[in-house]
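Colleague: Fold the following, please.
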Amino acid sequence: MRFVLAILAFVVAAAMIVLGIAQHTIFLGPSTYAVNTTVKGDLPYTVISGEELTEQPGQQSLTVSGSDEVFLAYGRTADVLAWLGDSPYNALTVDSENDSLKASVVTPEPVENDEAAPEEGTEPPTEEEQAAAEAEAVAQANPAGSDLWLAEYSEEGALVQTISVPDDVSVILASNGTDPAPDRVEVSWPIDNATPWAGPLIAGGILLLLVGLVLYLLGIQNMRRSRGPRRKSVTAGPGMEKMPKVPKPSRYKSDKQHGSAPKRKRSIRKSMIAIVPITLASALALTGCSASSWPDFSGNGQVTATPTPTDAVLPEDEQPPPAVSGPQLKRIVSQISGVALEADAARDATLAATRFSGPALDERTANYAIRGKLADYAQPTPIPASAGGLTLPEATETWPRTVLTVVTDDTDASVAPTALILVQENPRSNYLVQSAVRLEPDAQIPDVAPATIGSARLPPESTFQILQPNQLAEAYADVITNGDQSAHFDLFDAEGDSLRAAIAADRQTKKDELPTTATIEFAAAAGDAAPVALATNESGAIVAVDIVETEVVKPVDTGAKIEPAGAISALSGVTETEKGVQSTYTDQLLFYVPPAGSSETIRLLGFSQALTKAAEL
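Modeller: Presented below is the predicted three-dimensional model:
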């Protein structure tokens, strides 16, 4: 009976092991579901919406080729469509019935242009201006490097990229914005082809094989024990002679008569024991010992919904999303920092203009001109590449967009954090630094909304604060000019304001050092840049403005001359003059303005002061 059970166990074990191995080989299903197409036409852009990319669960793998340069980026669907504007493009959709992608041409409605038409009588642009405009149009047509993208990739010839986007994020494909987009596109998703019973079948077969072996060995042992004692033959008796024993030939020694001794048969038990580890090792190797070969009772083995590509918490439906995400802003700040470093070293104002505007650009342009003549003149304030503790993007889906962020220098703790006001004028332009100020040592940043929610940009005439944003610069300039005699003096906190004290001390020093043959006059007024106001909690506002300080030095007597020196002489190009010199300093300022009805005063959070103009009267 044991032999029958052993044979049955061997047969069932073999069947289980073969079935388990077959699940890993001939019965194994495909690991991906893929659709592809060849896009016809010569349009420069191709778009795959997030709704199509999430047709199947799991990460999306895109294989794109068919052009010399292959560019792939993804961003919010609304941002992708805004960047495209009225440019026609190919839209790809998933045809699940035919397992393919379908391409259709989309021609958006023309975008309204707010730029005023040239007036009659205006001279046509010159060839240089026209060439510059065409070059700018070509540069703007290239989607590479846009601040709207959450991520972007580019390769030559072909690109394979795995992404994980939700249904409100779309992918844009292009070459360089002018040549046709790559025409061969494949999208694939992973398929769960796990074989959870392969492992148990193989392991169970091996276990049953061992059981059969044990039964087989027990059967052999029982058979040997069941043999009874042999009957003895009659060797002597009455009237019979005792017969001598016939000598037994040796079975183990070799001699001339009997030849070599016969070989002993190998024990069946040892042979079977040797087979077991070989079978066990082979079966385990075929299973791969992977998790997909075993059942998952934890509930974590199912394919889940595709995660978002950012760390942002999705805002409520009725609130617009923040202008930028965290990773997006880090990339933008890093690029700005790199441009600032390169432009400052090369004194390249054209390069600086690709990432700076307004007062921040004026400061650097003047600095480059001065350093061209004064080699030891200090460089402008550097822009660290590390985002700091405060990030306040505007919550909006329209343009212009504004972001306030604080950047810090991780390599030098003595450098004060820098607050940047970034403004993006339209979808195809990048964020430009409109204001860059060093925060005051004791600056108290008010409570603001999380960066994942964003804030509202307030209109210049907002009355929800104790002073309107468009009145702030003029009021502070009046305080600088008139001190405690200013009508707005009590609105501003003087305790944490180091700028007023520095301006007063600098003016007094210049008066004391001025020769008796010259006079000096000071003035301050609001700058030309529009105020930027972002709402804080409890209806307050963080407001960025600029003021311009002017100082005019004139000779007292007719025929007398004054001799400008240092930066003023380098910037104006004047070494001596009988007319006089006017110098202009631009102060970039960042304030916290409390809500209307509050007993708090306006606090200066940070400032940057630089000589931006100098000219002969």
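
Colleague: rest of the way, CA atoms for contacts and neighbours
Modeller: Will do.

Colleague: mind listing the helices in the stretch 1-150 of the chain by residue range?
Modeller: Secondary structure of the stretch 1-150 of the chain, counting by DSSP state H, counting those that start in this stretch: helices at 2-24, 50-53, 77-84, 127-141.

Colleague: Check the chain too.
Modeller: Along the chain, the segments classed as helices by DSSP state H run 2-24, 50-53, 77-84, 127-141, 198-225, 268-287, 326-346, 349-352, 358-371, 469-482, 498-513, 566-572.

Colleague: To Leu605, which of those helices lies closest?
Modeller: helix 498-513 (10.1 Å; C-alpha to C-alpha).

Colleague: Quick one: residues contacting the closest residue to Ala567 other than its chain neighbours.
Modeller: Counting by C-alpha to C-alpha, 6 or more residues apart in numbering, Ile370 is the residue found nearest to Ala567 once chain neighbours are left out, at 6.0 Å. Ile370 sits next to Tyr377, Ala567, Ala570, Leu571 when contact means C-alpha atoms under 8 Å, 6 or more residues apart in numbering.

Colleague: Looking at the helices of the stretch 1-150 of the chain, which is nearest to Pro44?
Modeller: Here helix 127-141 is closest among the helices of the stretch 1-150 of the chain (C-alpha to C-alpha), at 9.1 Å.

Colleague: What residues sit buried inside the closest one?
Modeller: Of all the residues in helix 127-141, those buried under the rule 16 or more other C-alpha atoms under 10 Å are Gln140, Ala141.

Colleague: Run the chain-centre distance for that helix.
Modeller: The chain centroid and the centroid of helix 127-141 are separated by 30 Å under C-alpha atoms, centre = their mean, to the nearest Å.

Colleague: so what does that helix touch, helix or strand wise?
Modeller: On a contact count with 3 or more C-alpha pairs under 8 Å, 6 or more residues apart in numbering; DSSP states H and E, helix 127-141 meets no helix or strand.

Colleague: Let me know how buried the closest residue to Ile383 other than its chain neighbours is, in neighbour terms.
Modeller: In this structure, Ile383 finds its nearest non-sequential neighbour in Ser337, 5.1 Å apart by C-alpha to C-alpha, 6+ apart. The local packing of Ser337 (other C-alpha atoms under 10 Å) involves 19 other residues.

Colleague: tell me the contacts of Ser337?
Modeller: So Ser337 contacts Pro382, Ile383, Pro384, Ala385 (C-alpha under 8 Å, 6+ apart).

Colleague: Please provide the structure for the following sequence as well, for comparison with the first:
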Amino acid sequence: MRFVLAIVAFVVAAVMIVAGIAQRTIFAPPSQVNASATVPGDARYVVIDSAVLNAHPGQQTLSISGSKNAKTQMVAYGRTADVKSWLDDQKYATISYRPGDSALTVKTVTPKAADSTGSGSASTATPTATPTPAPTGSSTSQTAAPGPNPAGSDLWLEEYDGQDAQVTKMNLPSGVSVIVAGDGTTPAPNKILLTWPVDTSTPWAFPLIIGGLVLLVIGIALYLWGLYTHRKSRGPRRKSGPKMPKLPKAPKYKPTASIEATPRGRRSSRRTRVMVPALLAGVLALTGAGAGAAFADTSTPTPTPTPTSTSAPKGDNNSPAPAVTAPQLERIIKRISVAAANADAKNDADLAKLRFAGPALQLRDANYAIRAKKADQPALPAIPAGPLELSLPQATDSWPRTVTAVVKMPNDSTGKAQAPLALALVQQTPRDNYMVEYAIALEPNVKVPNLAPASIGAAVVPPDSKLLKVQPDQVAAAYGDILLNGDKSKWYSSFDLTDDKLVAQVGASWKQQEQARLAQQFGQTSSLTFSSRLGSGPVISMATNDSGAIVWVNPEEVQLHKVTEAGAQVIAGATTAALSGVAQSNTGIESVYGYQLAFYVPPAGSNEKVRLLGFAQGLVSAREVQ
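Modeller: Model (predicted):
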């Protein structure tokens, strides 16, 4: 019986080992699913929707080719709504997935007449899909004109340019689409290949092979046990009575030389029985060793790039998504830092206009003009590339979009820590980049109010909101009145001025001291007067978690130094003379100082006061007056 069990174990072991190896070789499934398409015509933009990208589970690999200029090709992805808003009135090709035969199909989308007057506005045209592209030679003047270049747009969550765009690996969630393009003038790459991985794991292969090897060992043990028991059961023989008479011997058969004699006796028989199972066991053992080696080779993973998981910016179900994600904002700040460094190094206002607008641009323009004539004039603080200490994007699906960021400043030349830099960024339309409207240094030990997480974003408070202690559009005038009149201002009790460094520098007390100094030095030959007015900068208000708001404003202060006695002259300071081009005047000189201010304004009914969070100020214009 033991011999029968051993043979059964050998057979089952062989079947299990072969089946395990077959799962890893002959019956192994394909490692990936491919779907490709060729975009007909000369489409400048190709859009791949998230539904196509998620047609199969797993990491998506996009391969493109067919570009006329590989250096200008790009692949980017962003929220689907943002991609369509950027395209606006542009014709583009869209890729769809046909699950029946796992193929990609191409349609041309021609937008209807845009409701807006300009390309890239917040009003997005409604596209119309057509199965085939327009025939060659029938393009309209709109399609013949150069299109916008999507490369470098702040709207994209991630972007790949040039050779980096050839093959891109991504894990894009629902609601995110890919745009493939050239530079807006040349056609986009027209060969699209999407690849998804397939689960090639064979969970039963290893147990089958190991189980087969275990059964093989068990079969060998059973066979050896059976052999041992068989030999032991024979024992010594006893003699039993007289021997029987021998039968007559038959004539012996003599085999010829060509016939091999068959071994005789119990030892030969036993040796034969031992060799046959042993030979079978040896063959199966060798087969098992080969199977283990084959499994080890096939199961070794091939090194592949680690995919980067990408999540689209999103809020809760009832609120719009934040304007930017944290990685997206980090990339925007780095681009702003590079542009600011180039402009500052060359004192080039045109370069500054690429990333600065409003009060921030006005102050930089004036600084460049002064430094061109006054070499010892210090430059404005550089915009560091990071790291971000705080980010507060607006939660919105429309434009303009506002983002607030606080960037850590490096130590100065003496190793002393500098106050962080707070930026207010605004993107006017989908095709515009974020521009720095305000760039201020935060006050020392400033207490920042509780803000919404960057993954949720904050709402923009209307400038005329009466839900705050001071309306946002009144904050600039109110603070300007305090700088002029001090504790005599009607707004004085509404502001917390305990640690206000700006009031200490240029407040009512300082103004009175300047007027007294000039009167003592020059008598009544001239007069110095101060007045406040609103600057051209926008009022930006972003809600805090306590129903208050962070309010950015741009008041201006006008200093008029005027001659009051015939024959007297007004002498301009070095900075004013550099900007105005007038060193002295027989009539008077007007100097305008711009302020970039950020306040925390508590909600109406709160016991808290309006608090200055940070500021930047400087001379923005100067001229001679008659």
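
Colleague: Any idea what the TM-score comes out to?
Modeller: The pair, once superposed, lands on a TM-score of 0.82 when counted by TM-score structural alignment, normalised by the length of the first structure; 551 aligned residues with a C-alpha RMSD of 3.1 Å.

Colleague: Just name the most buried of the helices of the stretch 1-150 of the first structure.
Modeller: helix 50-53 (a mean of 20; mean count of other C-alpha atoms under 10 Å).

Colleague: Off-centre distance for that helix?
Modeller: 20 Å.

Colleague: circling back to that earlier point, compile the helices of the first structure into CSV and extend it with columns for distance to Lys40 of the first structure.
Modeller: Output for the helices of the first structure, formatted as CSV (distance: least, C-alpha to C-alpha, whole Å):
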stretch, distance to Lys40 of the first structure
helix 2-24, 40
helix 50-53, 19
helix 77-84, 19
helix 127-141, 20
helix 198-225, 45
helix 268-287, 45
helix 326-346, 33
helix 349-352, 38
helix 358-371, 45
helix 469-482, 53
helix 498-513, 63
helix 566-572, 57
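
Colleague: for those, which one ends up most surrounded?
Modeller: Buried most deeply of the helices of the first structure, by mean count of other C-alpha under 10 Å, is helix 358-371, with a mean of 23.

Colleague: Average offset of that one relative to the second structure?
Modeller: Following the fit onto the second structure, the mean deviation recorded for helix 358-371 of the first structure is 1.0 Å by mean C-alpha distance after the TM-score superposition for the first structure.

Colleague: and the angle from that helix to helix 326-346?
Modeller: Here the directions of helix 358-371 of the first structure and helix 326-346 differ by 30 degrees (axes from the mean of the first three to the mean of the last three C-alpha atoms, to 10 degrees).

Colleague: Now list the buried members of the contacts of Ser337 of the first structure.
Modeller: Ile383, Pro384, Ala385.

Colleague: Does Leu104 of the second structure touch Ile48 like I think?
Modeller: No - in this structure, Leu104 of the second structure is not within contact of Ile48 by C-alpha atoms under 8 Å, at 10.2 Å.

Colleague: shared neighbours of these two, anything?
Modeller: Ile95, Ser96.

Colleague: Translate Ile74 of the second structure into the numbering of the first structure.
Modeller: In this structure residue 74 of the second structure is Met, not Ile. Using TM-score structural alignment, the equivalent of Met74 of the second structure in the first structure is Phe71.

Colleague: now Lys609 of the second structure
Modeller: So, by TM-score structural alignment, Lys609 of the second structure is matched to Thr601.

Colleague: show me the contacts for that match.
Modeller: Going by C-alpha under 8 Å, 6+ apart, Thr601 of the first structure touches Asp490, Leu491, Phe492, Asp493, Val593, Pro594.

Colleague: Let me have the helices of the stretch 1-150 of the first structure in TSV, extended by distance to Val94 of the first structure.
Modeller: Shown next, in TSV, are the helices of the stretch 1-150 of the first structure (distance: least, C-alpha to C-alpha, whole Å):
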stretch	distance to Val94 of the first structure
helix 2-24	30
helix 50-53	6
helix 77-84	17
helix 127-141	27
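
Colleague: Tell me which of these lies nearest to Asp147 of the first structure.
Modeller: helix 77-84 (10.2 Å).

Colleague: can you list contacts of stretch 54-67 of the first structure?
Modeller: 53, 70, 94, 156-167, 175, 180-190, 303-306.

Colleague: Next, the distance between the ends of that stretch.
Modeller: End-to-end distance for stretch 54-67 of the first structure, by C-alpha to C-alpha, to the nearest Å: 26 Å.

Colleague: give the contact list for Arg191 of the second structure.
Modeller: For the record, residue 191 of the second structure is Lys, not Arg. By C-alpha under 8 Å, 6+ apart, the neighbours of Lys191 of the second structure are Ser36, Ala37, Thr38, Val39, Ile64, Ser65, Gly66.

Colleague: Does the second one touch Ser102 like I think?
Modeller: No - taking contacts as C-alpha under 8 Å, Ala37 of the second structure lies outside contact range of Ser102: 11.0 Å.

Colleague: Tell me which of these two has more neighbours.
Modeller: Ala37 (17 against 14).

Colleague: what's the distance between that one and Leu104 of the second structure?
Modeller: Ala37 of the second structure is 5 Å from Leu104 of the second structure, where distance means C-alpha to C-alpha.

Colleague: Need the contacts of Ile370 of the first structure in CSV (columns: distance to Pro88 of the first structure).
Modeller: Compiled in CSV, the contacts of Ile370 of the first structure are given as follows (distance: C-alpha to C-alpha, whole Å):
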residue, distance to Pro88 of the first structure
Tyr377, 51
Ala567, 52
Ala570, 51
Leu571, 48
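
Colleague: Now flag whichever of those is closest to Phe3 of the first structure.
Modeller: Tyr377 (100.1 Å).

Colleague: Make sure that closest one is actually in contact with Tyr368.
Modeller: No - using C-alpha under 8 Å, Tyr377 of the first structure is not in contact with Tyr368, being 9.5 Å away.

Colleague: Residue in the first structure paired with Leu468 of the second structure?
Modeller: In the first structure, Leu468 of the second structure lands on Gln465 (TM-score structural alignment).

Colleague: what about that match, how many neighbours?
Modeller: 20.

Colleague: what separates it from Asp497 of the first structure, distance-wise?
Modeller: On the measure of C-alpha to C-alpha, Gln465 of the first structure and Asp497 of the first structure end up 20 Å apart.

Colleague: Equivalent analysis for Leu605 of the first structure, please.
Modeller: From Leu605 of the first structure to Asp497 of the first structure the distance is 8 Å (C-alpha to C-alpha).

Colleague: All set, thanks.
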